[in-house]
Structures are given as structure tokens and as C-alpha cells.
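Participant: coords below, sequence missing:
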């Protein structure tokens, strides 16, 4: 019995050791690679309350600096680097009143305007898309639904995502290798002239590319071989053929809750969420008003 208990405790101890993180939440500056410190000092020369830590995200190790940026109103800032000194992301926490007027105007005229917003907004800058800054406004509905609203600097709502409540933006770290960024950029520029690339990420065996094209936020899906799968975006007014098709169907008593337009190699269609009380159904209708 004692032997069994000892073995059980030994196994539990081994599992505990395996589950321990290699991250260091209080890393002395002397243990930060020189390449990282040099890159940091060249970008942030006027800081206060600087501290370092290591973070492992998707099996990649980062060195994260937390500080107050005295060159930017003393805002709380986090900067992420790899050991070779390459910069990957900067997060800056700022008051809602300090974000661009275009973002505030867009938010205050949106469907989320009546939701309770957080007083602080996150400004995100990332490698690969340095020219495209994202502002994240956290909101909560009366039904306790938490959402993160991602806006471009010129006030275009890029996407609204469920807030997972973990309070960090690690999922926003760019994970696309440089060769992928180059290939995707060339493809987007060829097929969507003057489009702005907001984000490139690998998800579920596909490449997801968020772009702003013709003043519209769009999502482009590609295979890992850079073959086009689809392009989609939110729509707020449906064509008459589509609304007539809904009225003439078994869903005539339903209302449209959400709608997206999809372009695909096999043809284009509308992906529509319909609601009637507690009932909810999703349908696909092509441009001719036919259910598919």
C-alpha cells in the first residue's frame, strides 16, 4: 500500500513539474539578451517602471517589456521581442478620449454604442503590418455579453470578437513567417488593388487575411498553398431577390439577425442568420434568390 501511494505521489509530482511553465515573470535586465535590450532601447528611450518577463505563446518564447512610455503620455505599454531582438508587437493602454476621433465617431454610431464600454482602450501595433494600427474597445451588453471591437485608425470596424476574459492580447501576436507575409502581400495586391492588410494568421489549416478594401473590412481565406478559398464581409442591406426568397420560404416569419456576403470559386452567396423568438437558423442564398 505504501509503495502504491509513493508511486502515485511520484507520478503526481512528475506531472506537476511537467505542467510548470518556463516563463519568468520577474526577469532581471541582466538576463535579457543584449539584442533584445538594444532593440528596445532604440525604440523606447524614455521610460519608467521598466520590468521584463518571458512568455511562451504557441511554443514560441518572447521577451516582454512592461513600462510606462514617458514619450507617449506615460501610457502603460508592453513590447514583445524574440531572443534575436526582432520586435513583434506593442500594446499601449490609453483612455477612450485619447483615441482617434474617427474611431470614436464610428463606435458611437454603431450597434454597440449603447453597450457599456471600458474606460481604457488598447492600441496594437504589430510586425508585418506596422502601418496598420488597431484600437480595441471592450464592451459589455446588458445581458453580460463581452465583446472586443477591433477598429482601424480611420474608424473602420474590422471585427467584433467574443472576449475570452483572460485580459491579454497574446493571440494577436503575428505568427505568419516572413515568406508567407511576402506571398500573401503579393496575392492581395494583385487581386485587391490598394487593399490594406490588417492581419495574417494561420488558423485551422488555412491562412486568414483581414484586409480593408474599398473602405470595407473583408476576410480572405487561402489554403496553405495560397489557393483562394473565399472572401467575405458583413452586409447590412440584402438585395430584393434575397429578401423575397426569405419571405416566400418557410422562414417568412423570421427576421435577419446577421448576414455576410461570400465570394468563392464555385459562386457567390449570402450567409444569413435568421431568428424567430428562441429559434435560430442559418441559410445560404445565392444572388438569384435561390437557397443552396
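Facilitator: Everything's here; your move. The model shown is predicted, which means the values in this text are computed figures rather than measured ones. Numbers count the residues shown, from 1 in each chain.
Participant: every contact and neighbour count from this point should use C-alpha atoms.
Facilitator: Will do.
Participant: so who does residue 195 touch?
Facilitator: Applying C-alpha atoms under 8 Å, 6 or more residues apart in numbering, we find residue 195 in contact with 188, 189, 211, 212, 213, 214.
Participant: hmm, residue 285 is touching residue 267, no?
Facilitator: No: with contact defined as C-alpha atoms under 8 Å, residue 285 does not count as touching residue 267 (10.9 Å).
Participant: quick one, which of these two is more surrounded?
Facilitator: Higher neighbour count among residue 285 and residue 267: residue 285, with 20 against 10, using other C-alpha atoms under 10 Å.
Participant: quick one: residues contacting the more buried one.
Facilitator: Contacts of residue 285 by C-alpha under 8 Å, 6+ apart are 242, 269, 270, 271, 272, 291, 292.
Participant: next up, the contacts around residue 102.
Facilitator: Contacts of residue 102 by C-alpha under 8 Å, 6+ apart are 153, 154, 155.
Participant: for comparison:
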């Protein structure tokens, strides 16, 4: 889910807004004439008895920071709130409220504990938990009905002693619907709801809402529109092209589905892969369904944890697939990616085409086809580029690299290697042997061994 940098400003003016009747309000903020009467009336109607109210103007929005009255929210939450209103007409759009973990719905607590973040081994709670309400763009009402998600922040120590944080988005049913690593604290400005185009709205109404599902987020980008939804207890990611035509749906599945919801022939084909070891090594499962322009195909992607790294295995009714299936996102464009990421790729890898995108531990993974090479780029929640990597035959390693491997007493143990670029350095990663022991080496283009990790 996308969050943008918060650039807000507050004019500290101690004034009493005459149109307000609540005596507990602080009323500091912009000039009273800057916050429209429509906003003031809408705020008081939605949050009667709110205390400690201050205002800021952020573009076309008036944003109230306040303490909700006990009658509005459960007193146990006890945190502050930020509510966003369109200043021109007073329409409510979004409210974020600080809560504690114990105040989360039981289903959300259970969903978190059942996720890979909840076992306490690699990740720990930071204490930041929010309840995020956004205007329901599919079921609009005069008072502004809401779609609710809960955001839980966790942190983990990673290699080199660095620390990363991940914001986890859960639906009220406890479904993990989003992960954002190292996001900026922007009061969720990037989560403001977007109204879908008419054709997309009609499709979502008949395929999601009327089937009992909910649309959680709509993100219109230059090449089309991405939609996140929940249906029948599963997270869906949908893509519509610039002509508002549905292109594909990605649906999340889980290990428990291997002997039920996932067809037996698909599961059997997965187990025939050379990369499959046990069900426990399956990290993520995704079903992809496409439109007629893409052959009305259905395939499955299984992310497997292997000895060294993660491997994606693709399966359809015909069995194992040689690689990721081609997917035309419509209108001759690329698969969706945030505009700033797409701009970075266009600058750094001219002529590249985005062919895949995913999230892993809150990091955005983007696959591109550049100079006929499939490359994977990694970005954090601030859209900062972390690294790019791609495979190459070991026979193409530079002479200095092979000489450095030999000088260290190692011999190659695989006919493939990885090249990794990052803002700080570039290096090769190779699997080697030494004295009957397996290692993974990181070695720079000049043949200097940077790190040797024993298997």
C-alpha cells in the first residue's frame, strides 16, 4: 500500500471558532476562515464531544487532530485521532486513531499471531497500532460509511545489525492485506480514498461487492488502476487498464489450502519441482486469473524457501511452467508500479519493461526485462532503491572474479551466479566449495572476497 511523504503546515492561531459549541476544543490552527463552515459542521456531527482539537491544511484537505469522546470510540483505545475532510464541501474521507494491541479485534490479534510476523522469533511489536477508517467509495452514504483496516508495526534486526520496521495492514477479519517496510510517518496521507472510474466501479460492484466482498483500496496510476479487496476470506489484487477493462486478479492462498482449496493436480505438479522439499518451505501462494486478451489463463505461483534464497515455482493445469508466464497489462503498458519507482527504472534501466511486482517482508520487488535479462529490483516503503540483482551463467564471470575464487581456495559449486547492484557497491554472489564444505561468497568485480557464508 502506498504512503506519501507528509508535507503539512499549521498556522498557530489561538482563536475560538464561533460556529462550534464544544467548550473543550483547543481550536488552535489556521485562520477560522481557512477551515470551511462545511468542514466544521461535518466534524462536529461526526465527532461530538471531541476534545483538544487542532487543525492543519494539507492541500485540498482540512485535517483535525483531536481526542475522541468516549461515546464515539471505545474508551480503552485512549489515543488521539486525525480526521481528513475535503475543505470545499466538508466531505469526510479518512480517520486514523491510535490504539493499543489489546484493543484490536480478536480476529486481528489471531491473524497477526498466525502470520510469519507473530511468532516473536524474528519480529517484535513496536507498540504503534492504528485503526484506519476510510470513506467507502463503493457504498457511499451521506454520513460517510467507512472501510476499516488495522495497522500493526513490527521491527526486526537484519544482517549487519541494521533494523527495519514493517507496517502490517489487517482487515477486521484478520486477513493480512498489506505490508510496508520502513514507511515514513505521514499520517497515512497516501491512504486517502480514490473514487474509481465508472467502468471499474461497475465491475467491482458486480464481482466483489454483490458477492459479499469489500474494496479496501483503489490506486489510480499512469498505466491503469490497481485495486485491493477482500472476498471470501482472501485478499485480492486486481488490475484495470487505462480503458477501465479488467486485466487480472491475484488471490492469496495459504499452506492450509494445499489439501483443499488448491486443486490436487496443481499440488502434485508443485511437488514434482526440483525446488520442492516440504510444505513448510512454502512461504507464499498466489493464484492468478487473466482476461481474454491474456488467454483467460489461470496459474499458480508458489514461493519456496531453498537453501540459499527464495525460488518462485509456477504451475498451471498442464503442469510445471518453465518460468513466469507472460502477462500483458493492457494498452501496451507495463505491470503496475508506483510512478516514482517507474521513473527510477526508466532513468537507470532505459528501455526496460516492468513484467512483475510483489511484496516480501514489506519490501517492493519489481521485475524488469532489460536488455533481454530478467532483473529484480527491491525498494522500501519510502520508494528508496535498495538493490538490483540478476542471474548469469558462471561461465560469464569476469576473469578477476574466477581468479579471486581460486585464490581463496574455493571451487564453483553451481553453473549460475548472481550479480547484485546496490547504492553502496556491486558484487557477485556465487555458490562454492572448500574442503568439502559449502559456502556462498560475495565477491566484488575486482576479485576481492567480501563475505563467505557457510551453509
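Facilitator: Okay, I see it. Not measured: the values here are computed from a predicted model.
Participant: how far away is the closest residue to residue 133 of the second structure other than its chain neighbours from residue 281 of the second structure?
Facilitator: Leaving aside its sequence neighbours, residue 133 of the second structure sits nearest to residue 148 (C-alpha to C-alpha, 6 or more residues apart in numbering; 4.5 Å). When distance is defined by C-alpha to C-alpha, to the nearest Å, residue 148 of the second structure is 32 Å away from residue 281 of the second structure.
Participant: also residue 197 of the second structure?
Facilitator: Separation of residue 197 of the second structure from residue 281 of the second structure (C-alpha to C-alpha) stands at 41 Å.
Participant: what about the two, which has more around it?
Facilitator: Shown here are residue 197 of the second structure and residue 281; by other C-alpha under 10 Å, residue 281 has more neighbours (16 against 13).
Participant: now the residue nearest to the more buried one when sequence neighbours are not counted: how far from residue 180 of the second structure?
Facilitator: Of all residues not flanking residue 281 of the second structure in the chain, residue 305 sits nearest, at 5.1 Å (C-alpha to C-alpha, 6+ apart). Distance of residue 305 of the second structure to residue 180 of the second structure, computed by C-alpha to C-alpha: 21 Å.
Participant: quick one, which of the two is more surrounded?
Facilitator: More crowded of residue 305 of the second structure and residue 180, by other C-alpha under 10 Å: residue 180, with 24 against 19.
Participant: looking at the first structure, name the residue matched to the more buried one.
Facilitator: Mapped onto the first structure by TM-score structural alignment, residue 180 of the second structure lines up with residue 161.
Participant: I figured that match hits residue 147, correct?
Facilitator: Yes: the pair residue 161 of the first structure / residue 147 is scored as a contact, 5.6 Å apart, by C-alpha under 8 Å.
Participant: OK, contacts around the aligned residue in the second structure for residue 246 of the first structure?
Facilitator: Alignment note (TM-score structural alignment): residue 246 of the first structure maps to residue 273 of the second structure. By C-alpha under 8 Å, 6+ apart, the contact set of residue 273 of the second structure is 313, 320.
Participant: for residue 273 of the second structure, give its distance to residue 437 of the second structure.
Facilitator: Applying C-alpha to C-alpha to residue 273 of the second structure and residue 437 of the second structure gives a distance of 26 Å.
Participant: just residue 155 of the second structure next, same as before
Facilitator: Distance, residue 155 of the second structure to residue 437 of the second structure, using C-alpha to C-alpha: 33 Å.
Participant: which one of those two is surrounded by more residues?
Facilitator: Neighbour totals were compared for residue 155 of the second structure and residue 437, and residue 155 leads with 18 against 10 (other C-alpha under 10 Å).
Participant: so the more buried one, which state does it fall into?
Facilitator: Here residue 155 of the second structure is strand, with the state taken from DSSP: H, G, I helix; E, B strand; the rest coil.
Participant: tell me the counterpart of residue 97 of the first structure in the second structure.
Facilitator: Match for residue 97 of the first structure (TM-score structural alignment): residue 102.
Participant: swap in residue 138 of the first structure?
Facilitator: Aligned against the second structure by TM-score structural alignment, residue 138 of the first structure finds its counterpart in residue 153.
Participant: wait, doesn't its match sit right on residue 118?
Facilitator: No: Residue 153 of the second structure is beyond contact range of residue 118, at 11.2 Å (criterion: C-alpha under 8 Å).
Participant: of the two, who's got more company?
Facilitator: residue 153 (22 against 17).
Participant: how near is the more buried one to residue 258 of the second structure?
Facilitator: Residue 153 of the second structure is 29 Å from residue 258 of the second structure, by C-alpha to C-alpha.
Participant: now residue 158 of the second structure
Facilitator: 31 Å.
Participant: higher neighbour count, those two?
Facilitator: Comparing residue 158 of the second structure with residue 258 by other C-alpha under 10 Å, the one with more neighbours is residue 258, at 16 against 10.
Participant: so who does the more buried one touch?
Facilitator: Residues in contact with residue 258 of the second structure (C-alpha under 8 Å, 6+ apart) are 264, 267.
Participant: look up how far residue 300 of the second structure lies from it.
Facilitator: Distance, residue 258 of the second structure to residue 300 of the second structure, using C-alpha to C-alpha: 12 Å.
Participant: with residue 156 of the second structure instead?
Facilitator: For residue 156 of the second structure relative to residue 300 of the second structure (C-alpha to C-alpha), the value is 30 Å.
Participant: looking at those two, which is more packed in?
Facilitator: Comparing residue 156 of the second structure with residue 300 by neighbour count (other C-alpha under 10 Å), the higher total belongs to residue 300, at 25 against 18.
Participant: so that one is in which element?
Facilitator: Using DSSP states H and E, the element containing residue 300 of the second structure is strand 298-305.
Participant: now the helix or strand just after that strand, how far from the centre of its chain.
Facilitator: Later in the chain than strand 298-305 of the second structure, the nearest helix or strand by DSSP H and E is strand 310-316. Distance, stretch centre to chain centre, for strand 310-316 of the second structure: 20 Å (C-alpha atoms, centre = their mean, to the nearest Å).
Participant: alright, calling it a day.
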